[in-house]
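1. Dropping the sequence and predicted coords here.
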Amino acid sequence: MQYTHLGRSGLSVSRLVLGTMNFGPQTSEEDSHAIMDRAHAHGINFFDTANVYGIQPGDGVTEEIIGRWFATGGDRREKTVLATKVYLPTGNGPNESALSALHIRRAFEASLKRLQTDYIDLYQMHHIDRNTPWEEIWEAFSVLRQQGKVLYFGSSNFAGWHIAQAQEAARSRHFLGLVSEQSRYNLMTRWAELEVLPAARAYGVGVIPWGPLNGGVLGGVLRKLKEGGAYRGVSGHAAAALAHHREAIEAYEKLSADLGEDPAHVGLAWLLAQDGVTGPIIGPRTTEQLDGSLRALQITLDDDTLAKLDQLFPSPAPNGAKPAPEAYAW
């Protein structure tokens, strides 16, 4: 396994992040426990979850599954860098969502109980809260840190401006601030390159891409369809992506085949090659899928291959000769 520091912090995390969103809805508790054990065996120490993951939104089932796994012992908790989130509704009440000090306190304590632990390594804001001042948010978070209940804080789905706001507000309090940003980022969805990645690099915030295979579209969908296998993603977002980008996806799968690699592994390897990326979140539903994902760590994409991928899935920066945000300057 390869490790890196999480942003500018001293915390060492694996370059593949185990996503747990499938635990409960798609994967049984027994299989979820097996996947987490296998992840540790491979050296993956960074696990990501959220207080709203589960069979029904907000029921916390996924955190409970992880908590029962921790309770089986074997230093499972000590070997895990545990990340969870707060923001999305956990009920129907007016104070059961967003980032008020009240909701943060209640949601955090509920997560601790479900996870059967007394601290969280990385506590992430699941979304920006445009109605709660940063003074309130950072004060609530500083209390959790002073109590020893949270070690680091991160964000998710923030714009570059939000990262700047958060960091400057934290700086005014002499607080460490954010060490990570979890953002939707993959070969087909590169909007993060415009402002999020530059802001994150400037502030020492590690980027953790979610949706690294764009809902499975970058995972060899055309080959799987041709082989007649069932594919869970040929509907909704995936179907729309296929309809609009079929030619590019065909070329991408051919390029991957020419490299002798699975398209899913090429997509992960491309993310690992991007400046500022800590590691993509993988969401295996089986131990076999988890095992296969490790191949991405062994793939080195040369400049010619990276250029071909850029041609197939261009960056949204307005001037390809320069990276954003300098692409806007003259």
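-> Nice, I can see it. As the structure is a prediction and not an experimental result, all values here were calculated from the model.

2. When you work out contacts or count neighbours from here on, use the C-alpha atoms and nothing else.
-> Will do.

3. The top helix by length along the chain - contacts with which helices or strands?
-> Counting residues, the longest helix found in the chain (DSSP state H) is helix 236-259. Applying 3 or more C-alpha pairs under 8 Å, 6 or more residues apart in numbering; DSSP states H and E, one finds that helix 236-259 makes contact with helix 221-226, helix 263-272, helix 303-312.

4. okay if I get those as JSON lines plus distance to Gly58 and mean neighbour count?
-> JSON lines is the format used below for the helices and strands packed on helix 236-259 (distance: least, C-alpha to C-alpha, whole Å; neighbours: other C-alpha atoms under 10 Å):
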{"stretch": "helix 221-226", "distance to Gly58": "30", "mean neighbour count": "14"}
{"stretch": "helix 263-272", "distance to Gly58": "29", "mean neighbour count": "24"}
{"stretch": "helix 303-312", "distance to Gly58": "38", "mean neighbour count": "14"}
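
5. ok, which stretches of the chain are helices?
-> Per DSSP H, the chain carries helices over the ranges 29-42, 61-70, 101-115, 134-146, 160-172, 196-203, 221-226, 236-259, 263-272, 287-293, 303-312.

6. how about the nearest residue to Ser111 once chain neighbours are set aside, what does it touch?
-> The shortest distance from Ser111 to any non-neighbouring residue, by C-alpha to C-alpha, 6 or more residues apart in numbering, is to Asn51 (6.2 Å). Going by C-alpha atoms under 8 Å, 6 or more residues apart in numbering, Asn51 touches Gly58, Asp59, Gly60, Thr62, Glu63, Thr84, Lys85, Val86, Thr90, Ala107, Ser111.

7. and here's the other structure:
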Amino acid sequence: MEYVNLGRTGLKVSPLCLGTMNFGPHTTEEDAFAIMDRAHELGVNFFDTADVYGWKLGEGITENILGRWFAQGGGRREKTVLATKVYGDTGTWPNEGRLSALHIRRACDASLKRMGTDHIDLYQAHHIDRDTPFEEFWEAMDLLRQQGKILYVGSSNFAGWHLAKAQEAARRRNSLGLVSEQPLYNLLNRTVELEVLPAAQDYGIGVIPWSPVAGGLLGGVLRKIDKGRSAADHVVKELDKQRDKVERYEAFCDELGEEPANVALAWLLKQPAVVAPIIGPRTIEQLDGLMRTLEIDLDDKALARLDEISPGHRSAPEDYSW
């Protein structure tokens, strides 16, 4: 495993990040434990979660699973760069969601308790909160850092101008600012190339793409359907819109002799500012298969073919102006 720096920091993380969103709703606790143990065996040290994962209001199901896994000891917590998120509703009362200083403080303490740890390595704003000024956001985050409860701050689903506003507000406070951004980014969803990636690259913000295989569309969906496996309704609906691209993509993966999911991840690792796409294996076998990604080196000709299959964007404003 060749580790990489998270953005402009000295923090070393694996080039694939283990996403835990399936833990609880789709993956049993026993299987989740096995997947996390296997991830460490393979050298994956970067785990991502959120206080709302598990999708039962206020229960923090997935964070609790991680906490019970850490509690087994064996260096599990020490070997893990732990990332979680704050923003989503954790209750029905006012201030039990979003990014007020009050909610950030309470949510952080709750996440620490659920995961049985004294600090969070990367604490991420799960979404932009248009009602909370960045001055308040940074005051809350800087206090958590001073208290030793968090080490780094990241964002998710921010626009390029949000990243700029966040960094300039942090600069005024002589604060480190954001070190990562977690956007929707894959070969079929390339909007972030307009402004988010250029902003991240300029500010030294590491990009951690979520949904790298486009909800399964880039994971060999046509092959699976041909073999008689069913696909979720939303995947079938989106496939109807993207069928031409997906057909051409899978045909190219066949030419390469590689699994579609691995090619999608390898492509992301070639993009500016990208540090570690988030993978969400439901089984150990899926996790093992995804490790092949790190052995795939797409050359310029292959990258050009993929751009031809699913065109992207030049940076703004060149994409829509001269």
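-> Looks like it arrived, so ask away. Predicted model, so just to flag it, every value in this text is computed and none were measured.

8. okay but Leu242 of structure 1 is in contact with Gly216, surely?
-> No. Counting by C-alpha atoms under 8 Å, Leu242 of structure 1 sits too far from Gly216 to count as a contact (10.7 Å).

9. what's the closest non-adjacent residue to the equivalent of Leu269 of structure 2 over in structure 1?
-> In structure 1, the residue matched to Leu269 of structure 2 (TM-score structural alignment) is Leu272. Using C-alpha to C-alpha, 6+ apart and skipping the chain neighbours, the partner closest in space to Leu272 of structure 1 is Gly279 (6.2 Å).

10. what's the spacing between Asp258 of structure 1 and Thr305 of structure 1?
-> 11 Å (C-alpha to C-alpha, to the nearest Å).

11. got it, and Ser28 of structure 1?
-> When Ser28 of structure 1 is compared with Thr305 of structure 1 (using C-alpha to C-alpha), they lie 39 Å apart.

12. quick one: which of the contacts of Asn51 of structure 1 has the most company?
-> Among those, Glu63 has the most neighbours (other C-alpha atoms under 10 Å), with 29 neighbours.

13. for the closest residue to Arg15 of structure 1 other than its chain neighbours, what are its contacts?
-> Leaving aside its sequence neighbours, Arg15 of structure 1 sits nearest to Gly279 (C-alpha to C-alpha, 6+ apart; 4.4 Å). Taking C-alpha under 8 Å, 6+ apart, we find Gly279 of structure 1 in contact with Ser14, Arg15, Leu16, Val17, Val207, Ile208, Pro209, Leu271, Leu272.

14. From Glu250 of structure 2, how far out is the equivalent of Glu109 of structure 1 over in structure 2?
-> Aligned counterpart of Glu109 of structure 1 in structure 2: Asp109 (TM-score structural alignment). Separation of Asp109 of structure 2 from Glu250 of structure 2 (C-alpha to C-alpha): 45 Å.

15. Look at the two and report which has more neighbours.
-> Glu250 (23 against 15).

16. where does the more buried one sit relative to Val4 of structure 2, distance-wise?
-> From Glu250 of structure 2 to Val4 of structure 2 the distance is 29 Å (C-alpha to C-alpha).

17. same thing with Asp254 of structure 2?
-> Counting by C-alpha to C-alpha - Asp254 of structure 2 and Val4 of structure 2 are separated by 30 Å.

18. May I have the distance across stretch 151-160 of structure 1, first residue to last?
-> 23 Å.

19. corresponding residues in structure 2 for it?
-> The aligned range for stretch 151-160 of structure 1 is 151-160, by TM-score structural alignment.

20. what comes into contact with that stretch?
-> 119-128, 141, 145, 177-184, 192, 195-200.

21. Can you get me a residue count around the closest residue to Arg171 of structure 2 other than its chain neighbours?
-> Take Arg171 of structure 2 and drop its neighbours on the chain: the residue closest to it by C-alpha to C-alpha, 6+ apart is Gly177, 7.1 Å away. Using other C-alpha under 10 Å, Gly177 of structure 2 is surrounded by 22 other residues.

22. so Gly177 of structure 2 touches Ala164, yeah?
-> No. With contact defined as C-alpha under 8 Å, Gly177 of structure 2 does not count as touching Ala164 (10.3 Å).

23. list the contacts for the residue positioned nearest the centre of structure 1?
-> In structure 1, the residue lying closest to the centroid (C-alpha atoms, centre = their mean) is Trp210, at 3.8 Å. With contact taken as C-alpha under 8 Å, 6+ apart, Trp210 of structure 1 is in contact with Gln182, Ser183, Arg184, Tyr185, Pro280, Ile281, Ile282.

24. out of those, which one sits closest to Asn22 of structure 1?
-> Closest approach to Asn22 of structure 1 among the contacts of Trp210 of structure 1 (C-alpha to C-alpha): Ile282, at 10.5 Å.

25. And the closest one, what's its match in structure 2?
-> Aligned partner of Ile282 of structure 1 by TM-score structural alignment: Ile279.

26. how near is that match to Asn64 of structure 2?
-> Counting by C-alpha to C-alpha, the gap from Ile279 of structure 2 to Asn64 of structure 2 is 20 Å.

27. can you check Leu18 of structure 2 too?
-> In terms of C-alpha to C-alpha, Leu18 of structure 2 sits 16 Å off from Asn64 of structure 2.

28. same thing with Pro25 of structure 2?
-> 13 Å.

29. and Trp330 of structure 1, what does it touch?
-> Shown in contact with Trp330 of structure 1 (C-alpha under 8 Å, 6+ apart): no residues.
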